[in-house]
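Student: sequence first, predicted coordinates after that:
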Amino acid sequence: MFLNPYERLIARRYLWPGKGEGIIAVVVGFALMGVMLGVAALVVVMSVMNGFRAELFDKTTALNGHAVIQGYDGKLPDWRRIVEVAQKTQGVTSAVPLIEQPLMASAAGRVEGVLLRGMREQEIQGKQIGGNVVAGDIKMVAPGAGTVALGARLAEQLGVGIGGDISLISPAGQTTPFGTVPRIVSYRVAAVFEVGIYDYDNAFVVMPIADAQTLLMMGDAVGMVEVQTVNADRVEQILKPVAAAAKGVAEVRDWRQMNASLFEALQVERVTMFIVLSIIIVVAAFNILSSLIMLVRAKTRDIAILRTVGADRSSMVRIFVTVGLTIGALGTIGGLILAAIFLYYRQGVVNFVQLVTGQNLWDPQIRFLTELPSRTDPVEVLSIVVMTMVMSLLFTLYPALRAARTDPVQVLRYE
C-alpha cells in the first residue's frame, strides 16, 4: 500500500494516541499482544507437532525400515532370495535380514517382557544402535561372544549394568513327556543404548543374528527382511515386485500399516490444534477492530478537518488500513521472535516448569520420545503470517471505511 508523505505522517501519529487517549493505547497494546501471542502459540505448537511426527517417523523407520517382509509363523527360510529380489528392485536402498521375537528376561531376581532383536554385526554397530550407546562397548556384541546390548530403560527395570548377566527365556525349548521345557540361556551385558523412543529403550535386547537363531532354534531362517526405500510415501508402489516374489511365504507390511493408528492420531491432533489456536488470532483481530473503531471516534474532528483541506476518502482508508496492518505486522514479528526463543529453549522451559510444579509434563512412557522435539516448516510459518495479515486487513476495513464516510459538514457545523 503506497502512501504519500502526509498520509505516512498521520498514520505514524495515530499509531500512538495522544494525551487523553490512554484507553485507546491500552486497547491497541492488547491487540498487538494478542496477535503476538497467537502467532507464537501457532508456530510453537505446529513446530512441536511436526517435530514429534518427524522424530517418530525417523526413529521408527530407522529401526523397522520403511517396510518389512515378514515370514508366516515368524520364520522366513527363503530370506536370501527375498533379499536378492529386493536389492534388485528399483527404489530400494537396502534390504537386511532381521529377527524380532518377544521373550521373557530375568536378572537379579527381576523378570520383564522383552523384545529380542537379532541383527547383523554391521547393523548393530550402525548409527541407530551403535551411535546411541550410553555405556559399555557395542563392539563386544559379536557372534559367539555370548553378549547382548540392552535398552537403557530396560537395564534400569532389570537392575543390571555392564558386565552383569541376563537370562533370556524362550518358549521354544525341548519337548519332554511332560510338555515343552522353556529354553533359558544366560548372556553378559556388553552395552546399554538409548535410541530416544521409550518403547524401544524399555524393551529391546539386541544380539547378533546368528546367536538369535541359535537361541530360538530357527536354523538358518530369519523372522523378516527390513527394507529401506528412496521414498517412504511411495513404498507400496516400489515394493510391488517384492510382494509378488514373496507371495505365499511372507507378507509385506509398510510403515503406515505398522504405525497407522499413531500417525493418524497425530495428524488429527495437528489439524485440531491449528484450528483451535487460530481462534486466538481471530480474537486479536477483533481487538484491532475495536481499537480502530475507538480511534476513529476519537479522531472524528481531525478526520473532518483533513477532509475539509482536501484529503479524499481513499486517503482516509489508506491511513487507517495502514494503522491496522502495522499493528498486525508488529504483532506477527514479535510472535515469530517469541516462538523462536521458546523453541530454542523448549526443553529448558519444560524442565523449569516441571521443577516449579513438581509434575512430570513430559513422561516418555506416554509421549514415546524422551525429549520435546521441534521441526519448523517454513511453508507453515508463511501460511500463519499470511493468515494473520489477511485477518488484520479484513478487520481493519470496517473502521477505515467508517472514517472515509465521515461528513465534515456535520462534524464541524458548530465549530
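Tutor: Yep, it's here. Residues are numbered from 1 along each chain as shown.
Student: please count neighbours and contacts with C-alpha atoms only from this point.
Tutor: Noted.
Student: which residues of the stretch 151-300 of the chain fall in strands?
Tutor: 165-176, 179-193, 204-208, 224-229, 250-254 (DSSP state E, counting those that start in this stretch).
Student: A further structure is provided below for comparison with the first:
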Amino acid sequence: MIRPFELFVGLRYTRARKRSHFISIISLISILGITLGITALITTLSVMNGFGKELRGRILGVISHVTVTETTGQLHDWRATAERIRDPRVTGRAPYIAGQGMVTRGKSVSGVMVRGILPSEEMQVSEFGSRLIEGKLDALKPGEFGVVIGSALAWKLDLSVGSPVSLVIPQALVTPAGLMPRFKRFTVVGIFKMDMYEYDSGLVLMHLDDAARLYQMGDEVSGLRLKLDNLDAAPAVADELATGLGPNYLARDWTREHGNFFRALKIEKTVMFVILLLIVTVAMFNVVSTLVVVVTEKRADIAILRTLGASPRSIMGIFLAHGSVVGVAGTLVGTLCGVLLALNVEPIVHGIERLFSTSFIAADVYFISELPSDLHWSDVLLVSGCSLVLGLLSALYPAWRASKVQPAEALRYE
C-alpha cells in the first residue's frame, strides 16, 4: 500500500468506476483545459521573448548603442572626440552624417533617411557589411557618389547594382528661375537586407565625404556612433561620457531612442501572461466542480472511513491528493507540450504557410516577417508554479467540505 494513507486513497478515487464515468470525463476535460492553457501560455511567452530579442538585435544592428554629438547638433572634430573616449566598454567608433531626402527614378519616388558613413569604421558599429546581398560596402568611394540601398527600396524602384538613381534633398538652390530643390545623381553600388522593412525600404548609405558635400556640412559630422561590449550598459556609459566630455557634448543611448518600444513590449508580455493565466484559472474551476461532485458521491465512503478512525484532517488530505493529481497531470502534460511547441514554432509556422501558400506576417506591415521563439526556462518555471498553486487552491474547498461530512447523517439512508 502506498504511504501515506491519504495519498493511497486519493489515488484510488482517481480511477474510473462503473458508476463514475461522468466524473472521469469531467476530470479528463479539466486536465485538457489545464494542458491547453499552459501550452498556450508557454508558447505565447516564448514568441514574445523571440520578438523582443529579434527586434532588439535587428534594430541595434542599424542604430548605435550610444551616440555622441555636440549641443549644436553637429560634431566639429570627430577624430579628437573619438580619441577622448577611452572607456574599455566601447569596442567600436564611427562618424556619421544624417539627413533626409527622396529617391527618384522615373515616375517612382520614395522618401528615405540618408546616412553618410566611412565604410571601414562603420563595420565596427553595425551589421551592414555582413548583410549585403549584392555589392560591397567598400565600394563606397569618396567623390564617386555611390549609394548602398535596402532590398525593399531596390525592389520598389526596380534598382540593381549599377543602376543610376537621383536623390533630392530638402535644401533650396537659388537659380535665375527661383528656388529649386537640390538633387544629385548617384549610382547603386550595393544592396543590403536587414530583414526589417523599416530599414530595407527607407535607408540609404553613402560615403561620409559625399554626404558632407551634399548637405554642405564641411568638415563637420552629425555625431559619433559607439558600439559597446554589453548593450545593457549603454545608459551608464552614456551618462559617464556626457559628464566626462563636458557640457558642450550630448550622449544618447539606444534606450532613449527606442526604450518606449521595448517597455511597451514588456508590458504587453505581462498582460498576455495575465490573460492567458485566466484560461488555466477557468480550467481549475472545472477541477472544483469535479471534486464537489466526487465528495457528494463519496459521502458514504467518507462516513465509513470516519467510523474506522480517520480524522477530518485525513479526509481532507485524501481529497487534496485527489484534486492535486488533476492539477499536476495537466501541468506536466501542458509544460511538456508547451516546451516542445515553443522550440518548434518557426518550422511549424513555415510548414503551415507552405501548405496553404500564405504568409501570416506581412513584411510591409510588421517589423519582422518571421515568427521567432525564445524559450526562457524561468517562464516555464513561473507558469508551472502558478498552475500547481492554482491546482492546490482549487482542491481546498471540496476537501474542506469532505472533512465536514458527519458519519451518522451520511449513513442514515444507506
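Tutor: It's in. Just so we're clear, the structure is a prediction, and the values are computed from it rather than from any experiment.
Student: mind checking the TM-score on these two?
Tutor: Superposed pair, TM-score by TM-score structural alignment, normalised by the length of structure 2: 0.88. Supporting alignment: 412 aligned residues with a Cα RMSD of 2.9 Å.
Student: let's have the strands of the stretch 151-300 of structure 1 in TSV, adding distance to residue 82 of structure 1 and mean neighbour count.
Tutor: Below are the strands of the stretch 151-300 of structure 1 laid out as TSV (distance: least, Cα to Cα, whole Å; neighbours: other Cα atoms under 10 Å):
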stretch	distance to residue 82 of structure 1	mean neighbour count
strand 165-176	25	17
strand 179-193	30	19
strand 204-208	20	26
strand 224-229	8	24
strand 250-254	9	21
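Student: need these in JSON lines with distance to residue 155 of structure 1, can you?
Tutor: Formatted as JSON lines, the strands of the stretch 151-300 of structure 1 follow (distance: least, Cα to Cα, whole Å):
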{"stretch": "strand 165-176", "distance to residue 155 of structure 1": "10"}
{"stretch": "strand 179-193", "distance to residue 155 of structure 1": "7"}
{"stretch": "strand 204-208", "distance to residue 155 of structure 1": "10"}
{"stretch": "strand 224-229", "distance to residue 155 of structure 1": "26"}
{"stretch": "strand 250-254", "distance to residue 155 of structure 1": "30"}
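Student: out of these, which gets nearest to residue 95 of structure 1?
Tutor: strand 224-229 (4.5 Å; Cα to Cα).
Student: which other helices and strands contact the closest one?
Tutor: The contact analysis (3 or more Cα pairs under 8 Å, 6 or more residues apart in numbering; DSSP states H and E) places strand 224-229 of structure 1 against strand 67-71, helix 79-88, strand 92-107.
Student: tell me who's in contact with the closest residue to residue 54 of structure 1 other than its chain neighbours.
Tutor: Spatial nearest neighbour of residue 54 of structure 1, excluding adjacent residues (Cα to Cα, 6 or more residues apart in numbering): residue 375 at 7.6 Å. Contacts for residue 375 of structure 1 were tallied using Cα atoms under 8 Å, 6 or more residues apart in numbering; they are 47, 48, 49, 50, 51, 54.
Student: mind checking how far residue 70 of structure 1 is from residue 231 of structure 1?
Tutor: Per Cα to Cα, to the nearest Å, residue 70 of structure 1 is found 20 Å from residue 231 of structure 1.
Student: do residue 189 of structure 1 as well
Tutor: On the measure of Cα to Cα, residue 189 of structure 1 and residue 231 of structure 1 end up 37 Å apart.
Student: also residue 153 of structure 1?
Tutor: Distance of residue 153 of structure 1 to residue 231 of structure 1, given as Cα to Cα: 32 Å.
Student: show the residue spans covered by the helices in structure 2.
Tutor: All helices of structure 2, identified by DSSP state H, fall at 5-13, 21-60, 78-84, 119-122, 151-157, 197-200, 208-214, 234-245, 254-297, 299-307, 312-343, 345-356, 377-403, 407-411.
Student: reformat those helices as a markdown table; add distance to residue 97 of structure 2 and mean neighbour count.
Tutor: Shown next, in a markdown table, are these (distance: least, Cα to Cα, whole Å; neighbours: other Cα under 10 Å):
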| stretch | distance to residue 97 of structure 2 | mean neighbour count |
| --- | --- | --- |
| helix 5-13 | 72 | 17 |
| helix 21-60 | 18 | 21 |
| helix 78-84 | 11 | 14 |
| helix 119-122 | 12 | 17 |
| helix 151-157 | 20 | 20 |
| helix 197-200 | 16 | 21 |
| helix 208-214 | 7 | 20 |
| helix 234-245 | 20 | 17 |
| helix 254-297 | 17 | 17 |
| helix 299-307 | 81 | 18 |
| helix 312-343 | 42 | 23 |
| helix 345-356 | 38 | 13 |
| helix 377-403 | 42 | 19 |
| helix 407-411 | 86 | 15 |
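Student: and these: which comes nearest residue 102 of structure 2?
Tutor: The minimum distance between residue 102 of structure 2 and the helices of structure 2 falls on helix 151-157, with 11.4 Å, by Cα to Cα.
Student: average distance between that closest one and structure 1?
Tutor: Helix 151-157 of structure 2 differs from its equivalent in structure 1 by a mean of 1.3 Å after superposition (mean Cα distance after the TM-score superposition for structure 1).
Student: so where is that helix in structure 1?
Tutor: Mapped onto structure 1 using TM-score structural alignment, helix 151-157 of structure 2 covers residues 152-158.
Student: list the contacts of the matching stretch.
Tutor: 106-108, 110-112, 134, 161, 192-194, 198, 201-204.
Student: surely residue 208 of structure 2 touches residue 117?
Tutor: Yes: between residue 208 of structure 2 and residue 117 there is a contact under Cα atoms under 8 Å: 4.5 Å.
Student: find the residues that touch each one of these two.
Tutor: Counting by Cα under 8 Å, 6+ apart, the residues touching both residue 208 of structure 2 and residue 117 are 96, 97.
Student: mind checking how far the aligned partner of residue 61 of structure 1 in structure 2 is from residue 22 of structure 2?
Tutor: Aligned by TM-score structural alignment, residue 61 of structure 1 pairs with residue 60 of structure 2. Distance check for residue 60 of structure 2 against residue 22 of structure 2: by Cα to Cα, it reads 57 Å.
Student: quick check, residue 128 of structure 2 in contact with residue 191.
Tutor: No: the criterion here is Cα under 8 Å, and residue 128 of structure 2 misses it with residue 191 at 9.6 Å.
Student: rewinding a little: in terms of neighbours, single out the busier of residue 70 and residue 231 of structure 1.
Tutor: Comparing residue 70 of structure 1 with residue 231 by other Cα atoms under 10 Å, the one with more neighbours is residue 70, at 24 against 13.
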